[in-house]
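**Q** Give me coordinates for this.
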Amino acid sequence: MLPTVSTLLLVVVAGVQRAASISLNTSDDVSIRQAAATAAKGMLSYYTNTGGSVGGQLGLLNSPYYWWESGAMWGAMLDYWKYTGDTTYQNETLTAITAQLGPANDFILQDQIFDTGNDDQAFWGVTAMTAAEYGFPDPPAPLPTWAQVASNVFNGLASRWNTTYCEGGLLWQIYASNVNGQNYKNSISNGGLFQLGARLARYTGNTTYSEWAEKAWDWTAAVGLIDPASYAVYDGTDSSQNCTSVDHDQWSYNVGMFIYGAATMYNISGTAAAPSASVATWQTRLEGLVNGTSVFVSPFSNATNVMFEVACEKEGTCNTDQFSFKGFLARWLSQSSVFAPQISDTIAPWLQTSAQAAAQSCTGLGNSSCGTKWWVEGFDGVTGAGQQMSALEVIDSLLVGSGDVPLKGGAAPSSSSSSSSVDTSTLVTWTTVVPTSSSSAGVSTTAVTPGTTSSTSTANASVMGGLASAIASMASQGNS
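**A** The predicted model follows:
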């Protein structure tokens, strides 16, 4: 009886899946913006801490989502703000990110220590960098600019460059109180330092940042985390074995992080920001990484060009973090094409097909909740904030154009970022989803002072009091 019942259930569910997915015409900007608006509203249905305290739950998703994923979510909302021109969530996004700055304005908070590793802080730092490059409104005075916040994060990461074993590299976690992975040096932490350094070099023109970016790349490649032939990016290596053993799992966000850093280095090679960098070298690296990304598309012969998480998705073993990974790959592939248009022919079919498949998966719970496996031609029943974020990012990726060049320091934001142009009157009505349960892991590190010329801004108690007042004021005003 079981096979028959299961088959019948699948048939019934399939009928529902096709009845209410997000409508998307990948050739129509209006349709793309409307689909993105629905996905964005769905993502924020998981966010309920709008009235939390500064440095506490304000700006954070609830369990089972770790602290880093909240930073990634607000990065996705910055992408939505930039590429759609919709300012509906502008104040909410500003308030949320600002609330997590911490006393030193570097996203280090005492109540998040157990969830704060180098990779976690890097994701919040990348979000701050994105805000600076998009011309997003800065935090209220006397707080620093987004660019300074990103620099503060970079300084923290660089200060923890660990030469005790393996002649360098960042360990996974920061604090000794985190008992798991204390000997693990992973690609996402070192990739975060690499990408942030490249982007700060471009934004500021300061060669210290590009020198650190090259240092991070060279170390990652030297220990075998970037394959010299295939440009596959592997997950991490064991410092207790002097980094002679490598975890060969491939995750889409690892290669995505390195792709956008490489695209930025390619963009600034031979300029004042990176005078010693070779354009040809970074072009080869970027194109190698992009070609290596093919492992994350086309899971089956009848699902050509659909993105998937190769290490877990077919088997159904992805965890809460991993559900969001391919969204970051879509984000950084599309944004890299602005600096390197030659990759567009390769990535366009992936993004267009995946966006269509992702929209088709958004049929769950009667309110366009997005599923995990885009290749099933419908909703697979596994939904969450990470899945919603991935769908939003791949849909937004279709709006990235050659004119969307990130700003540099002192540049003015484009008018496309400052006006609402999305009709939200036909959005699906959403219900709030509050997940439960959580766990965490981490590792300690040895600090080494970096040779950086950037300063770190530290807020005193009175400034933080002003921050609380500013956030309370913004929250009371609502979004506009």
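**Q** rest of the way, CA atoms for contacts and neighbours
**A** OK.
**Q** Strands along the stretch 1-150 of the chain, start to end?
**A** In the stretch 1-150 of the chain, no segments count as strands under DSSP state E, counting those that start in this stretch.
**Q** hey, where'd the helices end up in it?
**A** Assigned by DSSP state H, counting those that start in this stretch, the stretch 1-150 of the chain shows helices spanning 2-17, 29-44, 67-84, 90-99, 118-134, 146-159.
**Q** Is D249 part of a helix or strand, or is it coil?
**A** Under DSSP: H, G, I helix; E, B strand; the rest coil, D249 falls in the coil class.
**Q** list the contacts for it?
**A** Y234, D235, A311 (CA atoms under 8 Å, 6 or more residues apart in numbering).
**Q** Could you identify the buried members of these?
**A** Y234, D235, A311 (16 or more other CA atoms under 10 Å).
**Q** quick check, nearest of those to A37?
**A** A311 (30.1 Å; CA to CA).
**Q** Next, the contact list for the residue lying closest to M73 once chain neighbours are set aside, please.
**A** Beyond its immediate neighbours in the sequence, the residue positioned closest to M73 (CA to CA, 6 or more residues apart in numbering) is M389, lying 6.7 Å away. Going by CA under 8 Å, 6+ apart, M389 touches A39, A40, M43, M73, A76, S324, G327.
**Q** and the second one, how many residues sit next to it?
**A** Right, A40. Neighbour count for A40, taken as other CA atoms under 10 Å: 23.
**Q** Cross-check the contact I'm expecting between it and M77.
**A** Yes: contact criterion CA atoms under 8 Å: A40 and M77 qualify, at 7.3 Å.
**Q** Present the contacts of D249 as TSV; the columns should include distance to Q477 and secondary structure.
**A** What follows is the contacts of D249, written out as TSV (distance: CA to CA, whole Å; DSSP: H, G, I helix; E, B strand; the rest coil):
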residue	distance to Q477	secondary structure
Y234	46	coil
D235	43	coil
A311	44	coil
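**Q** any idea how far F154 is from the closest residue to W67 other than its chain neighbours?
**A** The shortest distance from W67 to any non-neighbouring residue, by CA to CA, 6+ apart, is to D115 (6.1 Å). In this structure, D115 and F154 are separated by 18 Å, where distance is defined by CA to CA, to the nearest Å.
**Q** Sequence B follows; please return its structure for comparison with A:
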Amino acid sequence: MAALLILPGAVPARAETPAWQARAAAAADTLDRTWGTPDGWRASENWQRFPMTDVLMDYQRRTGDPRWSGKIAAAVRNRAGRYLNDDDLWAVIASVDAWQIDHDPELLAWAAANYSRIVTDHWDDHCGGGLWWDPKHSYKNAITNELLLLASTRLYLATGQETYRDWALRTWAWFAASGMIGPDALVTDGLDSQCRNNGAPRYTYNQGMLLGGLNDLTAITGDPQFREAALRTALAATRTLVTPQGLLTEPSGALGADGPMFKGVFVFHLGHLVEAMPDGPERAELRAWLARNSDAVWALSTGGSQPVDGLWSGGSGQVGAAAQASALALFLAAGS
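**A** Sure, this is the predicted structure:
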């Protein structure tokens, strides 16, 4: 009977594509059209290929658009140019995440073997524990140990093997006591030769990577304390690591080729945290912050017609694959 009420020639209304999805599609298209290669992208640093791959996996998950599946598969298997332990762990995480999509056993085997090598050769009792950043064992820093935390949780979620869960809890216990997290809940870059907080800038990716590992720990253990710690860092970063207009920025301009990916790492993990949070004032605050940043970056790209500047307030002229992938991560997170 209801069908009889449709007027002849009437066209059913179509739901409009959400703004975040249209923006993400435009950003992904620019990324691949401008910087794409057969096995990844012309990134300024090799390690950036792996978080960029994770961003595109997130695009596929959130939108159902499979256009980039071939590029994802090729990029995650391109393991050239890894030199440091953090390089290896970026690749481990991306490999596990890609395994969750196509279940190629090589991906999981490679990730497990390299994870085992890293913790066996580069975790020791100096500073009471922790993973060294480099094979020469000259620096214990935040990002390497945050990557270890996330690699541990992702391998546990993929395999169910308790050793990975134990390593995740061990890594977090050491990290929380290391002194790298300040009273303001922000993470400093690393430790000095006396195993003290070295006072280096609190870069955005150091905040973001921690959100990912802690969010996973609550999912694995059911203990809300980990996600609550992540929320404290997320709110501290979005309230203080910003321009006067509230746009995410780095505390130092001396970031070189690495820097344009940092903000993308932060918003990628912030988006996953927001997805997991219950409705409430903190979630509303973070969603509003993401929307404000997304609007500003979309305007900066002239409605998607231009590549995105590495500085979200504009003017740096630092465009490239990493800056574009960071914008894509932001647009996706704005849909959380």
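**Q** Same list (the helices of the stretch 1-150 of the first structure) but as CSV, adding distance to R285 of the first structure.
**A** Compiled in CSV, the helices of the stretch 1-150 of the first structure are given as follows (distance: least, CA to CA, whole Å):
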stretch, distance to R285 of the first structure
helix 2-17, 41
helix 29-44, 31
helix 67-84, 25
helix 90-99, 33
helix 118-134, 21
helix 146-159, 23
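**Q** Which stretch among the ones you listed is buried most, on average?
**A** By mean neighbour count, with neighbours taken as mean count of other CA atoms under 10 Å, helix 118-134 ranks first of those at a mean of 26.
**Q** Name the residues that touch that one?
**A** Residues from elsewhere that reach helix 118-134 of the first structure, judged by CA under 8 Å, 6+ apart: 67-68, 71-72, 74-75, 78, 82, 106-108, 137-138, 145-147, 149-150, 153-154, 157, 170-174, 188-190, 192-193, 196, 199-200, 203, 406-408, 413, 417.
**Q** secondary structure class for the residue nearest in space to the middle of the second structure?
**A** What sits nearest the mean C-alpha location of the second structure, by CA atoms, centre = their mean, is V265, with 3.3 Å. Under three-state DSSP, the three-state class of V265 of the second structure is helix.
**Q** what's the counterpart of it in the first structure?
**A** The alignment partner of V265 of the second structure in the first structure, by TM-score structural alignment, is F328.
**Q** Repeat that for L149 of the second structure.
**A** L149 of the second structure maps onto F194 in the first structure when the alignment is built from TM-score structural alignment.
**Q** Leaving out chain neighbours, which residue sits closest to its match?
**A** The spatial neighbour of F194 of the first structure that comes closest, neighbours along the chain excluded (CA to CA, 6+ apart), is A213 at 4.4 Å.
**Q** The one you found: what's it in contact with?
**A** Shown here is A213 of the first structure, whose contacts under the criterion CA under 8 Å, 6+ apart are L193, F194, Q195, L196, G197, A198.
**Q** Please apply the same query to T63 of the second structure.
**A** Residues near T63 of the second structure by CA under 8 Å, 6+ apart: Q21.
**Q** Please apply the same query to the one 5 residues further on.
**A** Under the criterion of CA under 8 Å, 6+ apart, the neighbours of W68 of the second structure are L56, Q60.
**Q** do you know how far G371 of the first structure is from A72 of the first structure?
**A** For G371 of the first structure, the distance to A72 of the first structure under the criterion CA to CA works out to 19 Å.
**Q** S31 of the first structure now?
**A** Summarising the geometry, the distance separating S31 of the first structure from A72 of the first structure, computed by CA to CA, is 25 Å.
**Q** next one: P139 of the first structure
**A** Between P139 of the first structure and A72 of the first structure the distance, using CA to CA, works out to 18 Å.
**Q** and if you look at C243 of the first structure?
**A** To A72 of the first structure, C243 of the first structure is 29 Å away according to CA to CA.
**Q** picking up where we left off before, the match of V265 of the second structure contacts G256, correct?
**A** Yes: contact status for F328 of the first structure versus G256: in contact at 6.5 Å, counting by CA under 8 Å.
**Q** between these two, what contacts are shared?
**A** Listed as contacting both F328 of the first structure and G256 by CA under 8 Å, 6+ apart is no residue at all.
**Q** Top of the contacts of A213 of the first structure by number of neighbours, please.
**A** The most crowded member of the contacts of A213 of the first structure, judged by other CA under 10 Å, is L193 (35 neighbours).
**Q** OK, contacts around that one?
**A** Applying CA under 8 Å, 6+ apart, the residues near L193 of the first structure are A122, F154, L157, A158, W212, A213, A216.
**Q** Looking at the second structure, which of those hold up?
**A** Using both residues aligned by TM-score structural alignment, their matches' CA atoms under 8 Å as the contact test, the members of these still in contact in the second structure are A122, A213, A216.
**Q** ok, now how distant is the alignment partner in the first structure of D295 of the second structure from V5 of the first structure?
**A** Residue-level alignment of D295 of the second structure against the first structure, with TM-score structural alignment as criterion, gives Q356. Plainly put, Q356 of the first structure is 30 Å away from V5 of the first structure if you go by CA to CA.
**Q** Skipping adjacent residues, who's closest to T30 of the second structure in space?
**A** P307 (7.0 Å).
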